[in-house]
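Student: Could you work out the structure for the sequence below:
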Amino acid sequence: MQQRLNRTSIALALASGISLLAGGIAPAHALTLLDLIRGGPAKRAPVAEEPAPAPNVAGRQPSSAVRDRDPEPLPKVSGPTYYTYKTDAVRAVKTDGFAAATATDESRFLTEAKVMAASDVAQALETYYGRSGAKTLWVADGDITEKARAVLATLEKAGDYGLDPADYVLPVPELVTASIEPVSATDEAVEASDVPAVSGIETHERQLMQFELALSAKVLTFAQDMIRGRIDPNRISGYHDLKRKDVNLSVVLPFVKNSTDAGAYLESLAPQSAHFNALKAELAKLKAEASKESAAVALPENLILKPGKSSPEMANVVAAIEHRGSDALKSKHSAIFAGYQQSTDYTPELVDLVKSFQEEAGLKADGVIGPATVRAMTGHTAEDKIRKLVVAMEEARWLPDNLGDRYVFINQPAYTVNYHEHGAEQFSMRVVIGSKANQTYFFQDEIQTVEFNPYWGVPQSIIVNEMLPRLRSDPSYLDRLGYEVAVNGRTVSSRNVNWYGSTRGISVRQPPSSDNALGDLKILFPNAHAIYMHDTPSKSYFQRDMRALSHGCVRLAEPRKMAAAVLGTTEADVSARIAAGKNVAAKVNAKIPVYVAYFTAWPNKDGVVEYFDDVYGRDAAVEKAFEATTKARTPQA
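Tutor: Okay, the predicted model is just below:
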């Protein structure tokens, strides 16, 4: 799939000595070269004989000597990068405007409180405490209130919601019990011993006001985090494209003030969706069971074992299946477990056992034990699962709490897409997503069109990164493959293009055919990343367990089924439109959101949370952002 062109990429192209042609970059609409799709990266064919000189619409053809020397490096279109996470900027809360609101002796020191907070939190504090007649929320009669204690208890439970309690911890001022007797009018002087007592009380009052403002800041931060998450996804990488939610903080403190149960109010701000609650319940269960977890059976990650062979790891394979398999699987194969004699031979009955386990784990049930099967056998530890759940709960906050009554949900680590209608999953199918070098983005959009018998417009990233090296040595390469080439809208032969010049203004597309890289159809939800769902002639890829193999678009195992669902028609109707052989687009009239998501922990249609490998390493990037956020929120000594 196309990787995003950016100014840096174009600057690199210019720096490599490529001249610019008139005209803009042709729209990029697709995925990958057919010869690259089949079996992965194609082997380069022998260099063809140098063609005879021909007129060149893009400029004079360089001489043979120039081509052979090729002193300038080939240009490169670079994809997005992962960033060093930058936390929200903080500033000091402006307390000078609190003077009019601090008429009581109890709060006269509120203007001296010093609290740092994110700008939107600071603004909400200034608005609330700057109101005429504003009263303290957490302090009364020289001590913190029961409401404050209840809220502190809620903040301590932040971990139940996938948040970090360390972000909201706050020391409580100790209660001062010493009192000062009033001085009578007949006393000639105040005892010197009374002075420290007065000073101590004033210090305590200052501490209470510092606590008052600081707890309000923690409450606002907690409320915001509960609704939209702790981090901004768009600061993680260029592959994240999600609008950060707006949170109306101005209503939080007034709600807390008037609430009879402020803790319950704050807990009610958590997402209420079924998927979030499933993740939350799973997190609570795993935390409770973490101390009881039995040790997993160890297996070499690089183990490869085929039926009929033997391995000293065979006993561990059987033990791992007995440890990880379901009760139903263990019941079905109880005779095998009971009769196994620690043999190293991979016998037919053990092959059947492995196949059952593979099928239960959602893997290809071929009996071949490889890395994917080993990972399923050894499983994720409770600690691993808890980390995945915390990340997933954060990411769930980036999406709408209500995904919709009818929607398409692509979960990249699961290599699946699910179609939902009437509030329930109707079907699921396997997908192929972008490789680690050509990652699929994390974003949401809305399906608009199904195109039958599509053209494949080759993205500039593929033209520059993958086609250009071949075209410089074999300019007629695209002609032989049947691709259409145009320069500034004028159709030309690929051999007549100066492939040593700029590729700007040059468009390449593959006409509809049985060999078209997009297969019979594509499903479009126009976005800045030129990502969509589509068919593919490379059906064998869907049989693989690891399916991060494309240039970024999402290939569907059953494209006609998905097209029929979004169009509200039948698969027979879709097949008839394809059979007509015409390149036509059908508008999707219904409002169908599509979530191109990334969750290594996610509940299935039955509400059972499943776990997946972090194919792009994005969980690790989120965890680094968590660490940076907590560090930024922790007061420095």
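
Student: For the rest of this, base every contact and every neighbour count on C-alpha atoms.
Tutor: OK.

Student: Let me see the ranges of the helices in the stretch 101-250 of the chain.
Tutor: Secondary structure of the stretch 101-250 of the chain by DSSP state H, counting those that start in this stretch: the helices cover 119-129, 146-156, 194-228.

Student: Distance to R470 for these - can I get that in JSON lines?
Tutor: JSON lines is the format used below for the helices of the stretch 101-250 of the chain (distance: least, Cα to Cα, whole Å):
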{"stretch": "helix 119-129", "distance to R470": "53"}
{"stretch": "helix 146-156", "distance to R470": "60"}
{"stretch": "helix 194-228", "distance to R470": "47"}
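
Student: The ones you listed: which one's closest to P348?
Tutor: helix 194-228 (52.4 Å; Cα to Cα).

Student: List the buried residues of that closest one.
Tutor: Using 16 or more other Cα atoms under 10 Å as the burial criterion, the residues of helix 194-228 that qualify are 201, 204-228.

Student: packing partners for it?
Tutor: In terms of contacts (3 or more Cα pairs under 8 Å, 6 or more residues apart in numbering; DSSP states H and E), helix 194-228 is packed against helix 119-129, strand 139-140, helix 252-258, helix 382-398.

Student: How far off centre is it?
Tutor: 37 Å (Cα atoms, centre = their mean, to the nearest Å).

Student: That helix relative to helix 119-129, how many degrees between them?
Tutor: 120 degrees (axes from the mean of the first three to the mean of the last three Cα atoms, to 10 degrees).

Student: which residues are contacting the biggest strand by length in the chain?
Tutor: In the chain, assigned by DSSP state E, the strand with the most residues is strand 424-434. Contacts to strand 424-434, defined as Cα atoms under 8 Å, 6 or more residues apart in numbering, come from residues 1, 405, 412, 415-420, 439-440, 541-542, 547-558, 605.

Student: Ok, stretch 158-176 next?
Tutor: Stretch 158-176 is contacted from outside by 142-143, 155-157, 201, 204, 207-208, 211, 214-215, 218-219, 221-222, 225-226, 230, 270, 280, 283-284, 389-391, 393-394, 630, 633-634, using Cα under 8 Å, 6+ apart.

Student: Which of the contacts of strand 424-434 fall within strands?
Tutor: T416, V417, N418, Y419, H420, A548, L549, S550, V554, R555, L556.

Student: to compare against the first, here's another:
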Amino acid sequence: MHETQRQSQSTITKCIGMLAACGVLTFMVNAPASAQQTLPVSTQSALIALPNTQNPAEAEKRLPLAEFYHHVGQKLVWQDSARVDALVDALQGLADDGLTPSHYGVGELKADFQQSHSQDAAAQAVFDLGATRALLKALDHVQNGKLNPHDVVPGWDGPSRLKTLPVAGIAQAVMQGDIEQAFARARPQRPYYSPLRQALSAYRDLAAQGSVPSFPPREKALRPGERDDDVVALRRRLTYWGEPGLLVGNPEAYPQVRIEELDLREFDAELEAAVKRFQRRHLLETDGVVGRKTRQALNTSIKTRVEQLRVNLERGRWVAPWLAREPHVWVDIAGYRMEYVRPNGERWSSHIVVGSSRRETPVIHSEITRLTVNPSWTLPPTIVREDILPKVRQNPDYLAEQGITVINYSGEVVDASEIDWASPGNIMLRQPSGSSNPLGDVVMRFPNNAMVYLHDTPAKGLFGRDRRALSSGCVRVEGARELARMLLQDTGSRYQLNALINTSRSDINVNLPRHIPLALHYLTTWPDDEGDVTFREDIYRRDDRILSALNQR
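Tutor: As a prediction, this is how the structure comes out:
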């Protein structure tokens, strides 16, 4: 051993002794026994001496630091400026993932690197471990999410972490100097993530350019074919949101007219098409008319859209492992749609009606286990208490008019006229199967604590609305019979749906031979089938809690 190496080793050994005597000694996390035995003293001292700004038992206990150094041959890897610069660049790119680069020490890395190289080997080892910690922490957050969804999503019933970091591949990328490739591999490899990330980058650039005047309030909607000064304001707002060619003429669209003579006050066909595209991206009725809802969307601040994208990139990291499962049923609550990915890869989608803001549809991870055909409906206690009892007290014949029977908890039918509706006691209300039953012809059931299920409905007209947060928590499915038929077919059931519906029996329970994974998720920004990012109303006001947690260091 060279003399300088012996001196450095002696210095670091003294550091270990001092830290141990002070009770500061900590243990390496997630390290194989072989890695613990062979780690050099310099790396051990760095693990000990590196300060933790967060609770190491919670925030960073997953970081496989010792495993990383095992894969790089117990060598310090951040000892040249080019590699440190590559790490800084990669951490800066976290802004497009909706994360905050400064939370990973990006602003101090270069200065700390220079300072460590003006000091001894122990300081260099401390810097090396700090840089590796920043790398692994960032990759963990990009892959799995920064937040634990249990902490910020009411009723989250899924696992908080589904994947461990591919440490061997990360180590190889670092040694090859390709830090960005490690981040690219860590990001969810699902078709929705890249469009969300690109949209965030575009909207952040837009925010840096400043804003334009809002579209003004009007007593009447602005319609295609009108000529008005507000049309110019509309053109400016749509241009601000990325629609090209609305403030200058298109020579292909107007071949006979000089560009400078075009009347920007005219609500022409080209502008109408742009309005419809904007409405489609905001889940509004695509009628080309600028009414109240469209005006509100036009005037939303760019800051709000950036925050929405950040929140939903985080949600996208949580759900990525689940969406890799096939087949599965995916319920997009705030998007008012669902999708069934069949075993053969075919995708079937449908409009849905979800819970109102008073009775929210929860986030659920479960499996569809059975169907109920020709279901009767036992009214949930909340609906009985808040909806039905006030109506019965006003109209004693209400239950008879709706075909609802009263049942005691022994299962016996009770005469409604004998009930004291001011204090009804322990009763249940049940509506038999039939054309007026709110559950329609079929219910798809899955274990959950919220008594929520997917079901048919006789109120088909509700699916035509642009905002469909209208139910008491369950999910009404347009085309529920078709979904049920596919579930029976794809799971190998011997039952035929139409034959079951056409019998005179009610509450026919059919167990599926194979359970189908199902998830209900809440997403306020998400790409559509064409990859265009859509913005949805935060109907349950859930975004702020996640945003606040993301902003905390």
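
Student: And the TM-score, once the two are fitted together?
Tutor: Overlay of the two chains. TM-score (TM-score structural alignment, normalised by the length of the second structure): 0.74; 502 aligned residues with a Cα RMSD of 4.6 Å.

Student: Of all the helices of the stretch 101-250 of the first structure, which one comes closest to V497 of the first structure?
Tutor: Of all the helices of the stretch 101-250 of the first structure, helix 194-228 comes closest under Cα to Cα, at 50.9 Å.

Student: residues contacting T372 of the second structure?
Tutor: Taking Cα under 8 Å, 6+ apart as the test, what T372 of the second structure contacts is V442, V443, M444, R445, D507, I508, N509, V510.

Student: Of the residues you listed, which are still contacts in the first structure?
Tutor: Retained in the first structure (both residues aligned by TM-score structural alignment, their matches' Cα atoms under 8 Å) from the contacts of T372 of the second structure: V442, V443, M444, R445, I508, N509, V510.

Student: Output the residues you listed in a markdown table, with secondary structure and neighbour count appended to each entry.
Tutor: Shown next, in a markdown table, are these (DSSP: H, G, I helix; E, B strand; the rest coil; neighbours: other Cα atoms under 10 Å):
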| residue | secondary structure | neighbour count |
| --- | --- | --- |
| V442 | strand | 27 |
| V443 | strand | 27 |
| M444 | strand | 24 |
| R445 | strand | 20 |
| I508 | strand | 16 |
| N509 | strand | 16 |
| V510 | strand | 18 |
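
Student: Could you export the residues you listed as TSV, including distance to L65 of the second structure?
Tutor: Shown next, in TSV, are these (distance: Cα to Cα, whole Å):
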residue	distance to L65 of the second structure
V442	53
V443	49
M444	46
R445	44
I508	56
N509	52
V510	51
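
Student: how far is stretch 272-281 of the first structure from where the chain is centred?
Tutor: Here stretch 272-281 of the first structure shows a centroid-to-chain-centroid distance of 17 Å under the convention Cα atoms, centre = their mean.

Student: Onto which residues of the second structure does it map?
Tutor: Aligned by TM-score structural alignment, stretch 272-281 of the first structure falls on residues 189-198 of the second structure.

Student: Report the buried residues of that stretch.
Tutor: Across stretch 189-198 of the second structure, burial judged by 16+ other Cα under 10 Å covers Y192, Y193, S194, P195, L196, R197.

Student: same check, this time on stretch 321-336 of the second structure
Tutor: Under 16+ other Cα under 10 Å, the buried positions of stretch 321-336 of the second structure are 321-323, 327-336.

Student: now swap in stretch 358-366 of the first structure and tell me
Tutor: By 16+ other Cα under 10 Å, the buried positions in stretch 358-366 of the first structure come out as Q358, A361, L363, K364, A365.

Student: who are the neighbours in contact with the first one?
Tutor: Applying Cα under 8 Å, 6+ apart, one finds that Q358 of the first structure lies in contact with K364, A365, D366, G367, T373.

Student: Helices - which of those land there?
Tutor: Those of the contacts of Q358 of the first structure mapping onto helices are T373, per DSSP state H.

Student: Can you state the mean residue-to-residue distance of the host helix or strand of R197 of the second structure versus the first structure?
Tutor: Assessed by DSSP states H and E, R197 of the second structure sits inside helix 193-208. Compared with the first structure after fitting, helix 193-208 of the second structure has a mean deviation of 3.7 Å; criterion: mean Cα distance after the TM-score superposition for the first structure.

Student: How far does the helix or strand following that helix sit from its chain's centre?
Tutor: Later in the chain than helix 193-208 of the second structure, the nearest helix or strand by DSSP H and E is helix 229-240. How far helix 229-240 of the second structure lies from its chain's middle: 32 Å, per Cα atoms, centre = their mean.

Student: Now do the strands in the stretch 501-637 of the first structure.
Tutor: Under the criterion DSSP state E, counting those that start in this stretch, strands of the stretch 501-637 of the first structure are mapped to 506-510, 521-524, 533-534, 548-550, 554-556, 584-587, 593-597, 601-603, 609-611.

Student: what's the matching range in the second structure for the first one?
Tutor: Read that as strand 506-510 of the first structure. With TM-score structural alignment applied, strand 506-510 of the first structure matches the range 427-431 in the second structure.

Student: average offset between that stretch and the first structure?
Tutor: In this overlay with the first structure, the average offset of stretch 427-431 of the second structure from its partner residues is 1.7 Å by mean Cα distance after the TM-score superposition for the first structure.

Student: Would you mind measuring from L34 of the first structure to I304 of the first structure?
Tutor: Distance of L34 of the first structure to I304 of the first structure, given as Cα to Cα, to the nearest Å: 31 Å.
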